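Chemist: Sequence and computational prediction follow.
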Amino acid sequence: MSAPRIDAHQHFWQIARGDYGWLTPALGPIHRDFGPADLAPLLARHGIESTILVQAAPTEAETRFLLGIAAKTRFVAGVVGWADFNAPDIARRIAALAVDPLLVALRPMVQDIEDENWLARPELAPAFEAMIARGLVFDALLKPEHIPAALSMLARHPTLPVVIDHAAKPDLSKPDLVPGDLSAWREGIAALAAHPNTLCKLSGLVTEAASDWTIETLRPVVEHLLATFGPERLIFGSDWPVVTLRAEYSRWHDTATALLAGCSAAERDAIFGGNAARLYLARRGRQPT
């Protein structure tokens, strides 16, 4: 029996809620509401049974909003939420959120935090320890400059399950990218992959590329991810609807499939669902919907 097919990174939002500071009219096609009815036909087209719904606002109110959607939406298997890791009562806050079994992970929006070394702060330990105690995953929304701090955090909390969102966002915008342009990212990814409890999402790459990207733009990145994390620690995600700034859902799905053509069928099954089920759902006693 093949593994369930899971899109492990997608978003919904309602702009009128007012807590999406990054979501401005300048973002054009995604500056509107998105909900389950928009995504369902795309999932059906590609045989994807379940998703992981990811936060897009730094508020607990939005996390509870997403949990409410998940409770009513058959295909949403889990929610990656947000909590204020700087709060003095963060352990209590995490415990309260984790009462809902649909919460599978937390994601502070590290890329938007001014201090590049924020993740290395020892005073964040209560948040990470509370997540470990509750069986939650840490979704790391990083850029390459945040990797050193992430490595410090991983050394301090080696049992914390971590997934690197969007492969830490390598800069793919240069028209004539050469291997040297990605040297710092490549070294950082290899160091992250050396931690066995750390996985990586195959997602968000096209929005780091120029509008005329091709499969060859992405190939060096995906080859490096396969060489470092291996198929057993890579997870497919669409980053829908953000992905539509550079590609329709189907184009990204088909591109990822083509880039993984050298993997075995079992390895592709793992990347397109099995690994996400193991990371997010099994530890919370859940199964794909």
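Modeler: Yep, that arrived. What you see is a predicted model, and the numbers here were worked out from it, not measured in a lab.

Chemist: CA atoms for contacts and neighbours, from now on please.
Modeler: Fine.

Chemist: Which residues does stretch 14-29 contact?
Modeler: Applying C-alpha atoms under 8 Å, 6 or more residues apart in numbering, the external contacts of stretch 14-29 come out as 31-34, 56-59, 62, 244-245.

Chemist: Just the buried ones out of these, please.
Modeler: 34, 56-59, 62, 244 (16 or more other C-alpha atoms under 10 Å).

Chemist: so can I have a markdown table of the residues you listed showing secondary structure and distance to Ala125?
Modeler: Shown next, in a markdown table, are the buried ones among the contacts of stretch 14-29 (DSSP: H, G, I helix; E, B strand; the rest coil; distance: C-alpha to C-alpha, whole Å):
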| residue | secondary structure | distance to Ala125 |
| --- | --- | --- |
| Phe34 | strand | 35 |
| Ala56 | coil | 24 |
| Ala57 | coil | 23 |
| Pro58 | coil | 19 |
| Thr59 | coil | 20 |
| Glu62 | helix | 24 |
| Thr244 | helix | 36 |
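
Chemist: Please compare the first structure with the one that follows:
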Amino acid sequence: MTHPPHETIIDAHLHVWDPSRGVYPWLGPHLAPIDRAMALPEVTPALADHGVGAAVLVQSADDDFDTELMLETARADRRIVGVVGYVPLHQPSVAADRLARLRDDPLFVGVRNLIHERDDPAWILRPDVDAGLGMLEEAGVPFDFVAAGPAALGTAAEVARRHPGLHLVLDHLGAPPLRTGLDHAEQWSQHLEFLAGCPRVYAKLSGLYLGDDPTGEALRRLGSHLRTALRLFGSERLMYGGDWPICLLHESYGRTLGLVRQVLPDLDPAAWRDVLAGTATRVYGIDPGRVKATGS
């Protein structure tokens, strides 16, 4: 069994938020443990405990205030090596102006919209939004795609088909089914196989929660899904993400990292470097010097 090399690990999917700065429509009392401001100092001890020396912040609200909060956090802490922010893709002219300003900041590395919170599951395929994606494609700016299940992963496949030059990052591995039936698993695998055939599609090993698993069935399914992803994408198109603080609704920080190490025990050192830092660095265009500085 090989182990990851002792180099800086990048968590490619971390959140911060502050309800005093603006509205997070999805946040509320039903998420009591995290229904408050969640700031970077709360997670930094856990990052250190698990050998994570750098992180990419990912948007939590479809609003500029959220992006500004992340950029402020990044400027104040050198462990943050990139910010995936928001631009209104459904308003291409507004998005173009906002994107131009964001690209002047070396910490800005990508765009995300909360498409999984939209009432219309095909919102991302609308002509106006499609034009926004075309703008990202032309600019070479990665787009994080949140898929809430196999059907949404099919929508991601359509986005990749329409925009072959877009760097598309699948958050949470496209939500592989860990407890649903075989049909869902086959649908997920088929969509993932198509997406893996698109050379500019990447996937995050994040948001993979087993929950109560007394029989170990969810763990077995997760292992199968991760091995499928590795076979289809190769290590050079996979990256680790801890999904803090969402992870606190399910488990303590670091459980996902431990699972990845557990179910992919035979990766060689070069492959571990891809999953734990290299892929995120390449896809998001992160300054390697900034990553190196986090460990100094």
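Modeler: Received the coordinates, thanks. Please read these numbers as outputs of a predicted model, since none were measured by experiment.

Chemist: biggest separation within the buried ones among the contacts of stretch 14-29 of structure 1, which pair?
Modeler: Thr59 and Thr244 (24.5 Å; C-alpha to C-alpha).

Chemist: And the strands in the stretch 51-200 of structure 1?
Modeler: 76-81, 103-106, 137-140, 162-164, 198-202 (DSSP state E, counting those that start in this stretch).

Chemist: now the ones you listed in a markdown table, with mean neighbour count?
Modeler: As requested, the strands of the stretch 51-200 of structure 1 are exported to a markdown table (neighbours: other C-alpha atoms under 10 Å):
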| stretch | mean neighbour count |
| --- | --- |
| strand 76-81 | 28 |
| strand 103-106 | 28 |
| strand 137-140 | 25 |
| strand 162-164 | 25 |
| strand 198-202 | 25 |
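
Chemist: In JSON lines, list these along with distance to Gly180 of structure 1.
Modeler: Below are the strands of the stretch 51-200 of structure 1 laid out as JSON lines (distance: least, C-alpha to C-alpha, whole Å):
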{"stretch": "strand 76-81", "distance to Gly180 of structure 1": "34"}
{"stretch": "strand 103-106", "distance to Gly180 of structure 1": "33"}
{"stretch": "strand 137-140", "distance to Gly180 of structure 1": "25"}
{"stretch": "strand 162-164", "distance to Gly180 of structure 1": "22"}
{"stretch": "strand 198-202", "distance to Gly180 of structure 1": "21"}
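
Chemist: gap between the residue positioned nearest the centre of structure 1 and Leu141 of structure 1?
Modeler: Geometric centre of structure 1, nearest residue: Asp165, 3.7 Å, by C-alpha atoms, centre = their mean. Plainly put, Asp165 of structure 1 is 5 Å away from Leu141 of structure 1 if you go by C-alpha to C-alpha, to the nearest Å.

Chemist: again with Ser152 of structure 1
Modeler: Ser152 of structure 1 is 15 Å from Leu141 of structure 1, by C-alpha to C-alpha.

Chemist: Compare those two (neighbour count), which wins?
Modeler: More crowded of Ser152 of structure 1 and Leu141, by other C-alpha atoms under 10 Å: Leu141, with 19 against 15.

Chemist: what's the closest non-adjacent residue to the aligned partner of that one in structure 2?
Modeler: Alignment note (TM-score structural alignment): Leu141 of structure 1 maps to Val146 of structure 2. Distances taken as C-alpha to C-alpha, 6 or more residues apart in numbering place Asp171 nearest to Val146 of structure 2, at 5.3 Å, with adjacent residues excluded.

Chemist: and the one you found, what pairs with it in structure 1?
Modeler: Under the alignment (TM-score structural alignment), Asp171 of structure 2 maps onto Asp165 of structure 1.

Chemist: now do Asp63 of structure 2
Modeler: So Asp63 of structure 2 corresponds to Thr59, using TM-score structural alignment.

Chemist: burial measure for the nearest residue in space to its match that is not next to it in sequence, as a count.
Modeler: Leaving out its chain neighbours, the residue that sits closest to Thr59 of structure 1 by C-alpha to C-alpha, 6+ apart is Trp82, at 6.2 Å. By the criterion of other C-alpha under 10 Å, Trp82 of structure 1 has 26 neighbours.

Chemist: likewise Arg74 of structure 1?
Modeler: By other C-alpha under 10 Å, neighbour count at Arg74 of structure 1 equals 14.

Chemist: quick one: the helices in the stretch 101-250 of structure 2?
Modeler: Per DSSP state H, counting those that start in this stretch, the stretch 101-250 of structure 2 carries helices over the ranges 127-139, 150-162, 182-196, 217-233.

Chemist: With distance to Met70 of structure 2 as added columns, please give the ones you listed in TSV.
Modeler: Shown next, in TSV, are the helices of the stretch 101-250 of structure 2 (distance: least, C-alpha to C-alpha, whole Å):
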stretch	distance to Met70 of structure 2
helix 127-139	20
helix 150-162	26
helix 182-196	29
helix 217-233	29
